[in-house]
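Novice: here is the input, now give the coordinates:
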Amino acid sequence: MASAVTGAALTLPAVGVAQQASAAPWLCLASEADIYAAAPARVNGDPGDLLACRQVTLPGFSDIRMKAWKVRYVSTDVKGAKTVATGFVAVPEAAWTKGGSRPVVTFHPGSSGLGPQCAFSKQMAGAYVDHYEGPNVAEFLKAGFAVAATDGAGYIDGQVHRYMVGHSAGNALLDIARTSRQIPGGSLRSDGKVGIAGYSEGGQAALWAAQLAASYAPELKVAGAAAGGVPGDLKVTAQRLNGGLFAGFAADALVGHNAAYPAMPFDELMNDEGAKAVEDAKKLCLFGTLGRFLGARVENLTKDKLTVDQIWQLRGPDGTWGELADRSKLGVDIGTPGSAATYKIGFPVFQYRGVLEEIIPTETEDATRAAYCKAGINTTWNQGYPGEHLTTDWLAAGDVTRFLGDRFEGKPVAGNC
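Specialist: So this is what the prediction gives:
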């Protein structure tokens, strides 16, 4: 996966995507720089509109014959404004033989780190740093599914990844499913079924996409969603992570929320060490972040030695930090299509975690599953994988693929609430 992207890319003219974000490409001739260029002052087009594409190879999947493209597309931020997101689309060359159009799995990776070099699409296309999701993508492709993998919002020039901001992640995940059908000369069709998948950060994104699908992307034929290792309540998760071995995830979440809500008090709260820590977080990928913030406590990074609970109470133009964290809490105001709930889910959901989970508090994973069951959503639950957080992602890959494959084929599932 460390090998470079093969082949030379043709460059768009100077009037390219960075300046005119609304012009759909006729061919996938964007340069690498075009894909990740800064967003224009005004982003035109509808959510999911393809803005630029570039055909690439994915070195980690050399045993699977496919076509793949990096994509730049329109998405929506937490305030409903149009923004730019990136990712990749991969389509197996072998014919789809199970009836209907080829389905697509819209996929959000687990935590990558905030540095621009950490974008999932960059790592899978050869600029490998330390990502671990390749085996999961390979399972989908070997099953014949297309994969539309988002980087999530904020991996373009001049921005920071909106780490753990639920609505933003869910929107980006649904939008890239739309984008996958627009690639010039591509074979994916609008009547193809869609599966939603992700683990850890990607698991939160997957369930937000599931909750938003009916209202945000009603034209997508979502057949099912699979989400594992889900940090369903950011307050519970941050409290557990602060000062521990995995405090880097809490650091990224704070910086990611500041990127999503820049008017909220943040930089002015930091002491010199905190200011340096924020800048470091914006440059590092996953393992670098975990090493940098090993044992870090937010109290030591703020001028007034603020605790996590005190930060939640701080108010700004968008509310308190606690209220903003609660906006990403999963399982709130959800229901079936016939209910009066804000978020309606009319397809089966698979949720899972490992027996040895050591990063995400198991009480929030369990509570998310319980909320889905209470709402009457068809939920299959597996808490028996014999792994800790990272290995459970791989241990469950076959079950996730089979679960989505059965949904694509229209097979019923009763759930086990």
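Novice: use CA for all of it now, contacts and neighbours both
Specialist: Fine.
Novice: where exactly do the helices run in the stretch 151-300 of the chain?
Specialist: Counting by DSSP state H, counting those that start in this stretch, the stretch 151-300 of the chain has helices at residues 166-180, 201-216, 234-241, 247-260, 272-281, 286-292.
Novice: to compare against the first, here's another:
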Amino acid sequence: MVAAAVITGSGTAAADDVALPTPLPDPFYAAPKNIADLKPGAIIATRARTNPPAFFDVRTYQIKFRSADSQGTPIAAVTTLLVPTRKRADGPLLSFQHIINATGLECAPSQALWTQDPNLTIREAPGLNVALRQGWTIAIPDHLGPRSSYGAAKLGGQITLDGIRAVQRFTPAQVAHSRVGMAGYSGGGMATAWAAALAPTYAPDLRIVGAAYGGVPMDLIKMAEGLGYDNPHPAFGLAFAAAIGMSREYPRQVPMLDHLSPLGRQMFSGMRNACTNDILRLGAGHDAQQVTTGGRAIFDDPDARRVVTENGLVNYQGIPRTPIFEWHSPTDVLIPVAAIDQTLRRYCRAGVRVQRLRAPTPDHMSAAVVGLLPAFRYLTDRFEGTPAPSDC
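Specialist: Presented below is the predicted three-dimensional model:
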């Protein structure tokens, strides 16, 4: 689940002022000096890994590739690739954007797959294993990037697309001419939805046959208003963590450290390398007024408001070319459901084939489970060339 940044103010900042996550000691993640000379999706390095505990009958690789951050500056990103031991050449390729609620690099899939992340091992691994047994190759990108820029949703779309490019260039995967599908829920759904919307202009070379996403926060300003802007909220930690992520990705526009109260600085320090549980624990029951000085300035600061708005898909006018399967709980209180409706109506008017599932469950996380297998059935049909249905 991803929330918009709710804490910032006017002023100036540079990247050195922002508390970046502690770098991973593994040199595999380092960017090469010549990265600016590489094209998006170019492979920088690869390595074989032991299989993650939740997966079997696969060969596992990690690929480091060239992508770009929100300002277009080249970055090194990583995707983890699961290749079934029994598959056909150019069989289906799924880019699966995992839910990552994190400000720490050790929470990214390329690390967490080996540390029993409950989202993957309990909720998502069974469905992914079914897809692997069907011969799908699955890529799981670290879509928050090398700064764990939680909340910077457009970045996640770019990394997803460049990760697909890299995987298709990786000869051992045998997916150079595969049909490509994308899937994800909540924050992973946001990266998936952004990838689908960006693909026609950012990666027109990719053959994407379908995108399935659910529980997507599409209006980050509205979401910020609902997660502890005026009153304490049990999930305020998600909003605060997203503020950290946005300040890392946009240090000049979101100079977060300039406006934190002592409590805010304490929370900032505690969340510098945090995963979901610590983020929720540290932020529970707080709000924006408690952690800032001089008031809550994000909605008064035009630069901060602009970058948060730009990362809400409801405001992006690009139109996907691929068919879409979308699902969410109609009573989800964590995401602005109206923004989903508004965005998909615009897609329908533009001729996109959209199928929707209103999950018969009352909350955000249970809807993830309800919609995952229908989403995979939808993508199975797209891989087989069945015409996409539409509820438009």
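Novice: superposed, what's their TM-score?
Specialist: Overlay of the two chains. TM-score (TM-score structural alignment, normalised by the length of structure 2): 0.86; 362 aligned residues with a C-alpha RMSD of 2.1 Å.
Novice: what's the closest of the helices of the stretch 151-300 of structure 1 to V413 of structure 1?
Specialist: For V413 of structure 1, the closest of those is helix 201-216, at 17.1 Å, according to C-alpha to C-alpha.
Novice: follow-up on the earlier one: R315 of structure 1: which of the helices of the stretch 151-300 of structure 1 is closest?
Specialist: Taking the helices of the stretch 151-300 of structure 1 one by one with C-alpha to C-alpha, helix 247-260 is closest: 13.1 Å.
Novice: read off where that closest one ends up in structure 2.
Specialist: Across structure 2, the stretch matching helix 247-260 of structure 1 (TM-score structural alignment) is residues 236-249.
Novice: can you tell me the mean distance of that stretch from structure 1 after alignment?
Specialist: After superposition onto structure 1, stretch 236-249 of structure 2 lies on average 1.1 Å away from the residues it aligns with, using mean C-alpha distance after the TM-score superposition for structure 1.
Novice: from the chain's centre, how far out does that stretch sit?
Specialist: Using C-alpha atoms, centre = their mean, to the nearest Å, the mean C-alpha position of stretch 236-249 of structure 2 is found 14 Å from that of the whole chain.
Novice: next: stretch 86-96 of structure 1.
Specialist: Worked out by C-alpha atoms, centre = their mean, stretch 86-96 of structure 1 lies 18 Å from the chain centre.
Novice: of the helices of the stretch 151-300 of structure 1, which approaches L395 of structure 1 most closely?
Specialist: Short answer: helix 201-216, nearest of these by C-alpha to C-alpha, at 14.9 Å.
Novice: which part of structure 2 lines up with that closest one?
Specialist: Matched against structure 2 by TM-score structural alignment, helix 201-216 of structure 1 falls on residues 187-202.
Novice: buried residues of the matching stretch, list them for me.
Specialist: 187-200, 202 (16 or more other C-alpha atoms under 10 Å).
Novice: could you do stretch 169-187 of structure 1 as well?
Specialist: So for stretch 169-187 of structure 1, counting by 16+ other C-alpha under 10 Å, buried means 169-183.
Novice: same thing with stretch 310-318 of structure 1?
Specialist: For stretch 310-318 of structure 1, by 16+ other C-alpha under 10 Å, it's 311-312.
Novice: so how far is it from its chain's centroid?
Specialist: That offset, for stretch 310-318 of structure 1, works out to 26 Å (C-alpha atoms, centre = their mean).
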